[in-house]
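Asks: this one's sequence-less:
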């Protein structure tokens, strides 16, 4: 790409994976430019800053980033400790962004990526003209390559069981939120105490919210918690207990299971929300596609996962799996209908390429709609991409990553199936019974 010589590699997103990409590139003598829509590095992480991760510090720091930080006097946190999201930012992401200096621009929201002078239809010059990244304030930034590590946090899935917002969801938006509440905050605690709260979802974020709300219900009379699940039963939703190689994640499932056993959480199985309506007393009622109702609801927490925002990539040639919206070479390796419990294979630049030369998706966004992404998966992705961009194909292909057992058997596509079918399809042996674990840490789905 002769015309691109000397141009930076633009990294979209100053989260954990985006900043790791910048550190990996800088270490190889390639100039990165990180564009972050938020006001600071780790802006999305700060939105769930009260949540404790289920990965310890030792797995949350990119090796190249650690080498970049070492000369600054930065002190690496205890590798065995579990930070909250806010501690992750303060203890690592903010110092890393400071070490990268003016290579990180905040308040720079990307609204489009294209090829200079060419829309996606034009073949001529695609391998010689630079990529152009356009920001909301009208800047046009030429780049030799683009790594989109913008994540999926800003695109939560809706309440509707069919993937679309439930009918009426927008009209009652003040009662329907995609958040894990911080119940140590007096204002948020008052919002949920003594109320009927519905939690929709079956992933780690939902389990985190349920565990916190159950503790609130023990202390605040009248607090009622309903747990809406599309599946016909629990299956392996609580994970692997002490069989989980991330102990804090296993402990989270135990806490949620104990809350159900104690009668603090009322599960509602096989409920796919079709519409939501507000009634005269100010509460809302959820109505399923089969006409079942859940009434007297004060608050709804929609923790049903995330999806990638792809609209501003319309002019680059991406090749995405039609089901997961992940790169086609990566999708078979992460498909939750097939893979779980640590069976995701190591992958790097070769699985993340697109028909558009020099364009990559990395981090949580590369997983599309697949769940259970770990930070160090993203670190290995961008390490491999950085090697590919300097032409070191051998290093780019040398991907060595051992993932921890997830403790979640059965993919999202099986959750609506009969429990015996799901158990057969997901295999056996990885997810043991849920037993108490001494670590009381909560979890974030992207840790």
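Replies: Received the coordinates, thanks. Everything quoted here is computed from the prediction, not taken from an experiment. Numbering: from 1, shown residues only.
Asks: Please count neighbours and contacts with C-alpha atoms only from this point.
Replies: OK.
Asks: residues making contact with the helix or strand harbouring residue 260?
Replies: Residue 260 is part of helix 247-261, with elements assigned from DSSP states H and E. Helix 247-261 is contacted from outside by 53-55, 204, 207-208, 210-211, 214, 237-244, 265-267, 407, 434-443, using Cα atoms under 8 Å, 6 or more residues apart in numbering.
Asks: PyMOL command for the buried members of these?
Replies: To isolate the buried members of these in PyMOL, using 16 or more other Cα atoms under 10 Å:
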select buried, resi 53+54+55+204+207+208+210+211+214+237+238+239+240+241+242+243+244+265+266+267+407+434+435+436+437+440+441+442+443
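Asks: Return the subset of the contacts of helix 247-261 lying in helices.
Replies: 204, 207, 208, 210, 211, 214 (DSSP state H).
Asks: check contacts around the fifth one.
Replies: For residue 211, the set of contacting residues under the criterion of Cα under 8 Å, 6+ apart consists of 252, 255, 256, 259.
Asks: Nearest to residue 95 among those?
Replies: Nearest to residue 95 out of the contacts of residue 211 is residue 252 (Cα to Cα; 29.5 Å).
Asks: Look up how far residue 200 lies from that closest one.
Replies: Distance check for residue 252 against residue 200: by Cα to Cα, to the nearest Å, it reads 17 Å.
Asks: about what we covered before: for the helix holding residue 260, what is the distance to the chain centroid?
Replies: 20 Å (Cα atoms, centre = their mean, to the nearest Å).
Asks: let's bring in a second model and compare:
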């Protein structure tokens, strides 16, 4: 547990061994135990608890600070943007100008921080080192690292109890890297923990395929960094199955094709749950996101030039070991030729286990807030149908708790950083009592922006595409985190 704790006049810190509280909090606690109604609503001096120190979590802290509210950010990793750092080799589709939150920029300005050239494209590593970490540093003790949230509830109320529920502060259970446990009281909770830690399995039914866990040492659920010599050696001269149909799969296909040019015998088997149509590889040269269009064209070239073989309509049922290799069997009875490695890029899903005691209204398909889900449901909408949204679409029956950022999209495949920044701006305004600002839309997105994603980036190709687009080309946008498969 950190040796120094932020000072909140009525905050109570509880661990499994003892109650640690300030003197005034002790008095308030005694009055609460006597049923004093004036105390039950006294939560406004408690911090707003933010889960996750990624782009959206830190932006939430900056927005709250600008509103005079006290944030406390809990990050399970050891540094800011821990998830982003895991795809540090991937270059964003967005420029620097599009991935810096306005409130964060104002918070950083007095420190002498200078935003990198707004017209250039950062990698995930650049984003973390040059923006997220400095932002966490300026927030100081408001950010705690090595702090894993294991549960969130209302004080003294499980999800069944109605009595005086809304008047009780939130209780957040935390486990630190050294094993210490703590309970923290909060006036509101913003869960911006993302979905990076919970990739979807290979099974076509949403469950792990038979044998998938046993083959875990041969399966990667992230886009490998093929510039790493050890990673290159793992895939060089090998036959690799790539499962997925989104930007992540495009990235892996294009990268393996490049490796195949240098290392004979390298080949990709691209497994799609659907067929190949005119939109499978994106918009190509006409894509309003030039870098994404270039990525789709590179993936198509991998297939056209024989570096990859496409298998369509295949839903994985079982993975079988055979003579030191892996055989993927489909639900329709097909068995593919053996492969050496598998890269599963079938999307991500939210971890809702630690917010299970809260009353959340989530869509039964996407696990996204019910008001937001119809706007982003890939079963219904094509690219570009979501509009900027805020507290109205993100509210739940449990007052003052919000899922924000990538986690708010549940299992939907794409998310924009700028959309997340608008979400937390609206949430902070609502928590500060400025309902007009909370309901006001302060962001304009191009119609095709929702399909943006991070992936392979060919600067020359992208510059050519931007030049062709002329003065009216739509600005490229970023998909938060590594690209999710199965998108538009």
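Replies: Yep, it's here. As the structure is a prediction and not an experimental result, all values here were calculated from the model.
Asks: Overlay them and tell me the TM-score.
Replies: Laid over one another, the chains give 0.91 as their TM-score (TM-score structural alignment, normalised by the length of structure 1), with 420 aligned residues with a Cα RMSD of 1.8 Å.
Asks: ok so, going back, wait, which of the contacts of residue 211 of structure 1 is closest to residue 73 of structure 1?
Replies: Distances from residue 73 of structure 1 to those, taken by Cα to Cα, are shortest for residue 252, at 34.8 Å.
Asks: ok, now how distant is that closest one from residue 55 of structure 1?
Replies: Counting by Cα to Cα, the gap from residue 252 of structure 1 to residue 55 of structure 1 is 12 Å.
Asks: Then residue 331 of structure 1?
Replies: 24 Å.
Asks: ditto for residue 210 of structure 1
Replies: For residue 210 of structure 1, the distance to residue 55 of structure 1 - Cα to Cα - is 20 Å.
Asks: for stretch 121-131 of structure 2, which positions count as buried?
Replies: Under 16+ other Cα under 10 Å, the buried positions of stretch 121-131 of structure 2 are 121, 122, 123, 124, 125, 126, 127, 128, 129, 131.
Asks: meant to ask about stretch 333-350 of structure 2, not that
Replies: 335-336, 338-350.
Asks: From residue 307 of structure 1, how far out is the closest residue to residue 326 of structure 1 other than its chain neighbours?
Replies: Using Cα to Cα, 6 or more residues apart in numbering and skipping residues adjacent in sequence, the residue nearest residue 326 of structure 1 is residue 368, 4.4 Å away. Look at residue 368 of structure 1 and residue 307 of structure 1: by Cα to Cα, they are 6 Å apart.
Asks: So which residues of the stretch 101-250 of structure 2 form strands?
Replies: 143-145, 147-154, 170-176, 181-186, 188-191, 219-220, 239-243 (DSSP state E, counting those that start in this stretch).
Asks: Buried deepest among these, which one?
Replies: With neighbours taken as mean count of other Cα atoms under 10 Å, these reach their highest mean count in strand 239-243, at a mean of 26.
Asks: which residues of structure 1 does it align to?
Replies: Mapped onto structure 1 using TM-score structural alignment, strand 239-243 of structure 2 covers residues 196-200.
Asks: mean distance, that stretch to its aligned residues in structure 2?
Replies: Here the mean offset of stretch 196-200 of structure 1 against structure 2 after fitting is 0.5 Å, by mean Cα distance after the TM-score superposition for structure 1.
Asks: Distance from that stretch to the middle of the chain?
Replies: 21 Å.
Asks: can you list contacts of that stretch?
Replies: By Cα under 8 Å, 6+ apart, stretch 196-200 of structure 1 touches 159, 206, 209-210, 223-229, 296-304.
Asks: Kindly recompute the last result at 6 Å.
Replies: When contacts are defined by Cα atoms under 6 Å, 6 or more residues apart in numbering, stretch 196-200 of structure 1 is touched by residues 224, 225, 226, 227, 228, 297, 298, 299, 300, 301, 302, 303.
Asks: For the fifth one, which residues are in contact?
Replies: What that stands for is residue 228 of structure 1. So residue 228 of structure 1 contacts 200, 268 (Cα under 6 Å, 6+ apart).
Asks: Tell me how far the alignment partner in structure 2 of residue 45 of structure 1 lies from residue 47 of structure 2.
Replies: In structure 2, the residue equivalent to residue 45 of structure 1 is residue 84, according to TM-score structural alignment. Distance of residue 84 of structure 2 to residue 47 of structure 2, given as Cα to Cα: 26 Å.
Asks: got it, and residue 227 of structure 2?
Replies: 43 Å.
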